[in-house]
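1. After the sequence you'll find the predicted model.
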Amino acid sequence: MSTTNTDVLVVGAGPTGLLLAGDLATAGIDVTLVERRPHGLGNMTRAFGVHARTLEQLDARGLADELLATGTTLTTARLFGRLDLDLTRLPTRFNHLLVTPQYEVERLLERRAVDAGVTFRYGTELRGLRQDAEGVTAELTDPEGTPLTLRARYLVGTDGHRSSVRTALGLPFPGHSVIRSIVLADVRLAEEPADVFSVNGSGDTFAFLAPFGDGWYRVMGWTRTRQVADSEPVDLDEIREIARKALGTDYGMHDPRWISRFHSDERQAPAYRVGRAFLAGDAAHVHSPAGGQGMNTGLQDAANLSWKLTAALRGTAPDPEALLDSYQSERHPVGAMVLRSSGAIVRLAMAHTPLTRATRSLAAHLVNAIPPASARAMGMLSGIDIAYAPAPGTGRPSGRRAPDARLREGRLYELLRQGEFVLIAPGGPAPALPSTAPVTAKHLIRATWTDPAKRTAVLVRPDGYVHWTSN
């Protein structure tokens, strides 16, 4: 049995694992990524929407503009036929939703990871793991079924809702199925719909339609009258019938390139960290596809964890264990929030009693009529308003998302492409950093406000959140 060594072993080459591995390798960390699927196997997945905060994260990696060219941008999200969210009001240069297939996201992230030097092992499956004070030993099998051992200082499971890493750690995955027998398809339409990214339905049936921008549309549907197992066949006629009931027309759907039936669970692991092993993405949380937050939440997990692992491995964190623990304290509440919000959307879409329909109508009216409520809904759906509790000793302004400020050296998110902390300050000598800052001068980018009247200093983390603000 052969043994190899690496700093970080990432298990699972979906979007979450690819972004994480690329971040680490860009920072000079030795990374091995294993994936049980053969390389090049098509991955027709359910994810298709990239929200504003994720586009900001991709911008900080130099990928957002290229990804935008692969799909179409939507400026309005309509729910239940009456609740309209005007995404152009989001305080970001990405004030829209990008509709593009998940494989386009994976393509760009894989290219970045390859360029950064990540070692890929496709067709390789995790069979077990054990930990000690110095690292993790993973038992794997290669494409020929030959056992091999890989020793890593840290391991991250990004291997989906049936995570072998989560199973090997003995972690439960509590939750339940929120909706059964959802049908999905990518189709062409004879008629262009007036409303896109719209969830409509009667309570007994609902459907969702969104364009990819290349002539293909994603359609998702559900009906209370056909609740069958995932293994039951689904054809275009079934999807057309659901669309006609929910949307009033099937828009002449034809030539499906992919059709699937699935059920949607709401589950979350109680711990995202066990010793030197971590969970991210669907390995840590799964939820309703309503709102299109699944892939986005996983990518945000990766952005949060990568710089913390980097600081721990570089030895720049004053308290590396506390820093790594903050991954759980910051991201677990976000996963729980996404479960609640996506679950609320799908339950309101399924509303069929007079009381639940009245509740849906009232909720839609309030969000439409009260600008702060609308802004809050858009901010949470897009990820723009997600913030973390301030780190100890940093003061209340920390923990929030850092806007893409124009600086003398360029845009903030362009500077973040170097994968380091950015200290924004007035001109002159650099201010003293707090003792809690997990960064040294070697890994710090200095930037200057364009407005000479600004006297505040701000330390921005590599994931684009504020670590510290001076008085």
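-> That came through fine.
2. C-alpha only now, for contacts and for neighbours.
-> Fine.
3. Arg396 - nearest residue in space that isn't next to it in sequence?
-> Pro390 (5.8 Å; Cα to Cα, 6 or more residues apart in numbering).
4. is it true that the one you found touches Arg401?
-> No: the pair Pro390 / Arg401 is not scored as a contact, 11.6 Å apart, by Cα atoms under 8 Å.
5. When those two are compared, which one has more neighbours?
-> Arg401 (20 against 17; other Cα atoms under 10 Å).
6. Give me the nearest residue to the more buried one, chain neighbours excluded.
-> Tyr465 (4.4 Å).
7. wait, what's in contact with that neighbour?
-> 387, 398-402 (Cα atoms under 8 Å, 6 or more residues apart in numbering).
8. Just send these back as a markdown table, with distance to Leu148 and secondary structure too.
-> Listed next are the contacts of Tyr465 as a markdown table, based on distance: Cα to Cα, whole Å; DSSP: H, G, I helix; E, B strand; the rest coil:
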| residue | distance to Leu148 | secondary structure |
| --- | --- | --- |
| Ala387 | 41 | coil |
| Ser398 | 44 | coil |
| Gly399 | 42 | coil |
| Arg400 | 43 | coil |
| Arg401 | 42 | strand |
| Ala402 | 43 | coil |
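9. here's the one I want to compare it with:
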Amino acid sequence: MSDQQQTEVIVVGAGPTGLLLAGDLAEAGVAVLVLEKRGAEISNLSRAFAVHARTLEVLDARGLTDDLSALGGNRLSELFLFGSAKIDLSGLDTRFPCVLMTPQYNVERVLRERAAAAGAEFRFGHRVTGIDQADGRVTVRTDRGDFTAPYVVGTDGVHSGVREAVGIPFPGEAVLRSMMLADAELDAPPEHSPSVGSANGAFCFVAEFGDGTWRVIAWNAADQQDDDAPVTTGEIRTALKLAFGTDFGMREPRWSSRFHSDERQAPTYRSGNVFLAGDAAHCHSPAGGMGMNTGLQDAANLSWKLAAVLRGADPALLDTFEAERHPVGAAVLRTSGRIIRAAANKSKVFKAVRGVVLGAALRLDPVMHKVTGEISGIDVHYGHGPGGHRLVGRRAEDVDLAGGSRLYEALRGGRFVVLDSAEPTGAVDAASAEPDGLTRVVRPDGYIGWAGEDDPAAVRAYLEAHAGRL
């Protein structure tokens, strides 16, 4: 190893976002190095627990959904909110009309195994101390040596060293302080999972992982402490009793922590050849369980673009990462913010009508469709651009293909898929779907990149600009 190791992409941070990104790049034949300040052991202390429908599709396009499910979890088609209000996910137009409740460390395990098997290199115990950019290359300085690559992606969380090193601000505010997390068994669990309780100046969320363990998120306005203050079992039980009227017979937690819930978003996701994704680019409350999901979808959007540009695609393709994902991050901040503020509202009048009003609204099909589409990520779209077909930028539904396979199986390996095309184009798959007179080019992240009447020249031009060498 030289004093300054050379590679093609450096990913800083081995959480879910960085691991999916690294795995995608490695599978595409890109030399990728992952730097992580923690040790090699995957921590069992994690905040995230919900894997939504769109993320399950993202994992399906990588052959990982079954592997993740095998590690345990609880698939829920209904999410109960305040009072009788509930979100019904069963109507989502997807193979996964549900949310999978499973600890973040399970997600990290399947993603790390995949990345390592594909050839990604890992360096643990490396803390970023600075970043330099010159002549189209980026040097990452760490406390254990320097590393250089054409591109660097910071996926190193809310306190991102990459973001700080390149001087990208992280404006926002702390919405709630002294929130408590715990995983514990409940001797008298609630009827529904998840359940949300909010009363007497406290609110709590409890959800079952499927193995008898429940994730508890608790907040008590009357008991506000610094983040580094130890969490006691008594504090959590008190918050549960205030919010639900019972502590559900909560046993001693296997672990607990305290944190404050911020709403922040970087104004730009890029500085030169350095990109930000996941919590390094945006953070928000745990309400709705959308944080990890948004980061994983950031990675799915960026990975194929980096690989394509390194294969010779138009470098302007990388500009579309921020253009497509920044609005999504902003929307998630708004959605999660509305939920957490509704839960923490202290008005007795508001609390009295909240569940009734929300329940009535959710019984309206258009409202339910909008809410489930937002929370699940199924309705995320990127816009078709000037002169583009109305389908461009839309999520591609998983369809059956000739020969018995599915679209999302054909996407595996980071491939573009041309639907309704007469013949394959190099390394790009061509397969027949429903003959509706349209040709569609599906990007590796499962979104439609080009659509129109059969036009081989136009398809070729699109692929040359977006796929690189075929």
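-> Received, thanks. Because the structure is a prediction, the values reported are computed rather than measured.
10. So after superposing, what's the score?
-> Here the TM-score for the pair of chains, by TM-score structural alignment, normalised by the length of the second structure, is 0.93; 450 aligned residues with a Cα RMSD of 1.6 Å.
11. which stretch of helix or strand covers the residue nearest to Arg396 of the first structure?
-> Using DSSP states H and E, Pro390 of the first structure sits within no helix or strand.
12. does the residue nearest in space to the middle of the first structure count as helix, strand or coil?
-> The centroid of the first structure falls nearest to Asn296 when counting by Cα atoms, centre = their mean (2.2 Å). Following DSSP: H, G, I helix; E, B strand; the rest coil, we place Asn296 of the first structure in the helix state.
13. where does the nearest residue to it once chain neighbours are set aside fall, helix, sheet strand or coil?
-> Nearest-residue entry for Asn296 of the first structure: Thr54, 6.0 Å, with adjacent residues in sequence omitted and distances by Cα to Cα, 6+ apart. Recorded secondary structure, Thr54 of the first structure: helix (three-state DSSP).
14. doesn't Tyr269 make contact with His326 of the second structure?
-> Yes: when contacts are counted by Cα under 8 Å, His326 of the second structure is listed as touching Tyr269 (7.4 Å).
15. who has more neighbours, those two?
-> Tyr269 (23 against 20).
16. circling back to that earlier point, what's near enough to touch the residue nearest to Asn296 of the first structure?
-> So, once contact is read as Cα under 8 Å, 6+ apart, Thr54 of the first structure ends up touching 296, 299-300, 383.
17. For it, give its distance to Gly248 of the first structure.
-> According to Cα to Cα, to the nearest Å, Thr54 of the first structure stands 33 Å off from Gly248 of the first structure.
18. that older thread, how about the residue nearest to Arg396 of the first structure, what's its partner in the second structure?
-> Using TM-score structural alignment as the criterion, Pro390 of the first structure maps onto His384 of the second structure.
19. how close does its match sit to Glu374 of the second structure?
-> Taking Cα to Cα, one finds His384 of the second structure at 19 Å from Glu374 of the second structure.
20. Who are the contact partners of the residue nearest to Arg396 of the first structure?
-> Applying Cα under 8 Å, 6+ apart, the residues contacting Pro390 of the first structure are 396-399, 467.
21. Ile242 of the first structure versus the aligned residue in the first structure for Leu407 of the second structure, what's the distance?
-> The equivalent of Leu407 of the second structure in the first structure is Leu412 (alignment by TM-score structural alignment). For Leu412 of the first structure, the distance to Ile242 of the first structure equals 46 Å [Cα to Cα].
22. cool, and Leu189 of the first structure?
-> For Leu189 of the first structure, the distance to Ile242 of the first structure - Cα to Cα - is 15 Å.
23. again, but for Leu305 of the first structure
-> Distance from Leu305 of the first structure to Ile242 of the first structure, by Cα to Cα: 41 Å.
24. With Gln293 of the first structure instead?
-> Taken as Cα to Cα, the span from Gln293 of the first structure to Ile242 of the first structure is 24 Å.
25. ok, now Arg401 of the first structure?
-> In terms of Cα to Cα, Arg401 of the first structure sits 40 Å off from Ile242 of the first structure.
26. next one: Pro372 of the first structure
-> Pro372 of the first structure is 35 Å from Ile242 of the first structure, by Cα to Cα.
27. In terms of neighbours, single out the busier of those two.
-> For the pair Pro372 of the first structure and Ile242, the greater number of neighbours falls to Ile242 (23 against 11), based on other Cα under 10 Å.
28. Which residue of the second structure sits opposite that one in the alignment?
-> Using TM-score structural alignment, Ile242 of the first structure pairs with Ala239 in the second structure.
29. quick one: its match from Ala342 of the second structure, how far?
-> Using Cα to Cα, one gets 17 Å for the distance from Ala239 of the second structure to Ala342 of the second structure.
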